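1. pasting a predicted model and its sequence here:
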Amino acid sequence: MVYLNGTETNYNHAFIHYLTVPPTSTNFTGLVQGMNYYASVIAHSGNNSQESDIVSVRTYPAPVHEFQCFQNSSENIYCNWSLPIGVITDLFLRVFEGSSPLQNISISNENLYFIIRYPWGDQFSGLQSSTTTNTTFTTIERLKPNTIYTVIIVAIAGSLQSQTIESTAKTFVTAPPAILEPVKIDSVPNAVTPSSLTLTFNCSWFATTNGDLKYYTVIVKESAETTTEKPENKWPLSKYSDYKSGTTAVYQVDDRVYPAECKSPSSILPVTVGTGATNGGFDDGALKSNTKYRFSFRAYTYIPGTRSVRAGKQALFAETFFSLPISTLVASPDSGVLAGTAIGAMLGGVVLTAAGFFLYKKLK
């Protein structure tokens, strides 16, 4: 027995009471972000000591630095970043098209192993031996042209994640989707002349999924054939001056700005060929009278300028199949010829009448 404040007290009880003092805490500073630490508490009493259980605690990892994504092609974007100071075990990227998740990319910082998962169930994995994926950059593939993508990245240490960093990039435009079936190109009634034709242009023929449509042109072919074919897949085609000189039967007219009316895909517009206009080095010269022509419409998402052509860039376009033959009108004789012909015919009639009269009198 011991006496505390003059009162007889059980020793063991007093010792327990002494150990149940209010708990204390401490903060550790200057630790490495993302590092896994071990801690324990050692209690001393005289020559005796007792150590608590060892606990494992990890600090939160720091986010990556200088995270940026860029256009790379019409089907992929390129992202790079700098690794954070501290310890990370993995990097995790999520790719969104609008609000829809598209890809999840996990990159191991320890063994250079990556996994790409898609919402529809596809999964790809492997070692980062190629240049498409690394711990400081990645090329995100299997994307759509002319589409904005958002990419977020987090650094992971154990089960802890860093602050989220975000970047956006847009894939390049590409040629409009190819038109796989012939479309019906007609001439507008009462708008056909000996030197021009007005055609129907349907905005639904060309889709904007690969980029906004900037320009269009009409390709003309002097032909009475009815075969199913498209114009030669090159840009530019021959000019009206080449057709006029007889060196080609196919030419393209002046480049025109894509119609604003086509904001409504169901719009049908009149387009006149043979106007005599000149634009961008191309002519829309007069057509021949009483001649059959076939027409194709070509729409562009991109037409290179002079410097771009020198750099090897190509026009991006799609076109319709050639139409069935459409004929211009027969040219009318000019008024002078018509009058002379009429007078000559009338005089000839008078002479014949007089001759017939004298012959009749003679026979009588």
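-> Okay, I see it. Residues are numbered from 1 along each chain as shown.

2. every contact and neighbour count from this point should use C-alpha atoms.
-> Fine.

3. please report the distance of Phe137 from Thr147.
-> 21 Å (Cα to Cα, to the nearest Å).

4. likewise Ser74?
-> Counting by Cα to Cα, the gap from Ser74 to Thr147 is 9 Å.

5. same question for Val330.
-> Distance, Val330 to Thr147, using Cα to Cα: 51 Å.

6. Asn190 now?
-> Taking Cα to Cα, one finds Asn190 at 43 Å from Thr147.

7. neighbour-wise, which of the two wins?
-> Thr147 (18 against 8; other Cα atoms under 10 Å).

8. isn't the more buried one right up against Thr208?
-> No. Using Cα atoms under 8 Å, Thr147 is not in contact with Thr208; the gap is 11.3 Å.

9. correct me if wrong, but Phe201 is in a helix.
-> No. Assessed by DSSP: H, G, I helix; E, B strand; the rest coil, Phe201 does not belong to a helix; its assignment is strand.

10. and the spatially most central residue of the chain, how close does it get to Asn210?
-> For the chain, the residue nearest the mean C-alpha position is Asn146 (2.0 Å; Cα atoms, centre = their mean). Separation of Asn146 from Asn210 (Cα to Cα) stands at 5 Å.

11. overlap of the contact sets of these two?
-> Val173, Thr174 (Cα atoms under 8 Å, 6 or more residues apart in numbering).

12. all strands for the stretch 101-250 of the chain, in order.
-> Using DSSP state E, counting those that start in this stretch, the strands of the stretch 101-250 of the chain run over 113-117, 123-127, 137-140, 148-157, 160-161, 165-170, 187-192, 197-202, 215-222, 250-252.

13. another one to put next to it:
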Amino acid sequence: PSRLRNMHCFPNSSSSISCSWSFPDSQWDSYTVEVRQQDSWELVYALRLARDSTLLNLENLQPHRRYSVAVRVASAGLSSPAVEENVVTMIDRPPPTTIRVNERAVRITPSTIFFKFNCSWFNDVNGAVRFFTVIVAESNDNEVLQPEQLHPLPSFQDYRTNSSVRAYQTGYFPSGCAQEQGMGAGRVFEVNLGAGLDRLGGPCDSEEDHDNDHNSDLYHFCDGPLKPKTAYRISVRAFTQLFDEDHREFPQPLYTDTFLSLPIRTQAGEATLYTPLPLTLTI
């Protein structure tokens, strides 16, 4: 039998791919299919398809993996040469992590919490981690929790002006974890939360354009001072997908959070004035 024609494979999701083709030019009875993961060459699927098949859907695959799909035409006990296509499944959110900020390895002042984390906290098996943000929750709770699975979370300005907001996020910053030759894998980030770091969106004291629509403006996140004598829990949110090539945010970014740290209490000091700002906020 002659080979099938016009075969094309493409990813549907992080765990599925589809292939389609045209009928071969000669007589045939059926098709045989072999699907292998290219890294290990492990056989994932071995199938026989009916004569009238022109579409193949493959499920339960692993995210961000390259698969080889080989289809042969069968006729009267003979097989054609294989037509092969390679396809990579889509990325997915990073796998869950049990690591969290160690409350005993921080430095505190009345308005800041200094801590470190690194790229190795997050596995890149489902795709490279591209961006981070820090999530800050005002809480005395000791329960092992992750932050609310909401994106985006409120900003520091929301937290400062609305007493019902108990958790907020900082600005986004690039990870550098996907640098070539593994140079980014051990990259360490030093974060002085509450100190107005540019990496976290900068200080919150500068005048803002109050006409901005904060629902669409991704740059209004900032890094304002923490309250003295207040317990905070901290998490790091890692994104494998956040912005496209034009720096527009995806409607449903892919992310994973560390567990919230145990409560970290800032030192006593002069109270920071949390004066409501003349902003119109949508939470």
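-> Nice, I can see it. In this text, all values refer to a predicted model and were calculated from it rather than measured experimentally.

14. what TM-score do we get after superposing?
-> Here the superposed chains carry a TM-score of 0.77, computed using TM-score structural alignment, normalised by the length of structure 2; 244 aligned residues with a Cα RMSD of 2.5 Å.

15. what is in contact with Ser74 and Thr147 of structure 1 at once?
-> Common neighbours of Ser74 of structure 1 and Thr147 (Cα under 8 Å, 6+ apart) are Thr171, Phe172.

16. and the helices in structure 2?
-> 156-161 (DSSP state H).

17. so where's the longest strand in structure 2?
-> Scanning structure 2 for the strand with the most residues, using DSSP state E, yields strand 231-243.

18. how big's the offset between that one and structure 1?
-> Following the fit onto structure 1, the mean deviation recorded for strand 231-243 of structure 2 is 1.3 Å by mean Cα distance after the TM-score superposition for structure 1.

19. contact partners for the residue lying farthest from the centre of structure 2?
-> Here the centre of structure 2 is the reference, and by Cα atoms, centre = their mean the most remote residue is Ala76, at 49.7 Å. With contact set as Cα under 8 Å, 6+ apart, Ala76 of structure 2 has these partners: Trp28, Asp29.

20. which part of structure 2 matches stretch 146-161 of structure 1?
-> Here stretch 146-161 of structure 1 aligns to structure 2 at residues 64-79, judged by TM-score structural alignment.

21. buried residues in that stretch?
-> 64-75, 79 (16 or more other Cα atoms under 10 Å).

22. do the same with stretch 216-225 of structure 1
-> For stretch 216-225 of structure 1, the neighbour count (16+ other Cα under 10 Å) marks Tyr216, Thr217, Val218, Ile219, Val220, Lys221, Glu222, Ser223 as buried.

23. select the longest helix from structure 1.
-> Among the segments of structure 1 that qualify as a helix by DSSP H, the longest is helix 335-363.

24. what is the aligned counterpart of Ser14 of structure 2 in structure 1?
-> Structural correspondence for Ser14 of structure 2 with respect to structure 1 (TM-score structural alignment): Ser74.

25. ok, its match touching Ile148?
-> No. Between Ser74 of structure 1 and Ile148 there is no contact under Cα under 8 Å: 11.1 Å.

26. which residues do the two both contact?
-> Taking Cα under 8 Å, 6+ apart as the criterion, Ser74 of structure 1 and Ile148 both touch Thr171.

27. which residue sits closest to the counterpart of Glu138 of structure 2 in structure 1, ignoring its sequence neighbours?
-> In structure 1, Glu138 of structure 2 lines up with Glu222, judged by TM-score structural alignment. Leaving aside its sequence neighbours, Glu222 of structure 1 sits nearest to Tyr293 (Cα to Cα, 6 or more residues apart in numbering; 4.4 Å).

28. quick one: map the one you found onto structure 2.
-> Match for Tyr293 of structure 1 (TM-score structural alignment): Tyr232.

29. ok, its match - how many residues close by?
-> 24.

30. quick check: Phe173 of structure 2 touching Thr133?
-> Yes. Using Cα under 8 Å, Phe173 of structure 2 makes contact with Thr133 at a distance of 6.5 Å.

31. you'd agree Tyr45 of structure 2 is up against Arg36?
-> Yes. The pair Tyr45 of structure 2 / Arg36 is scored as a contact, 7.1 Å apart, by Cα under 8 Å.
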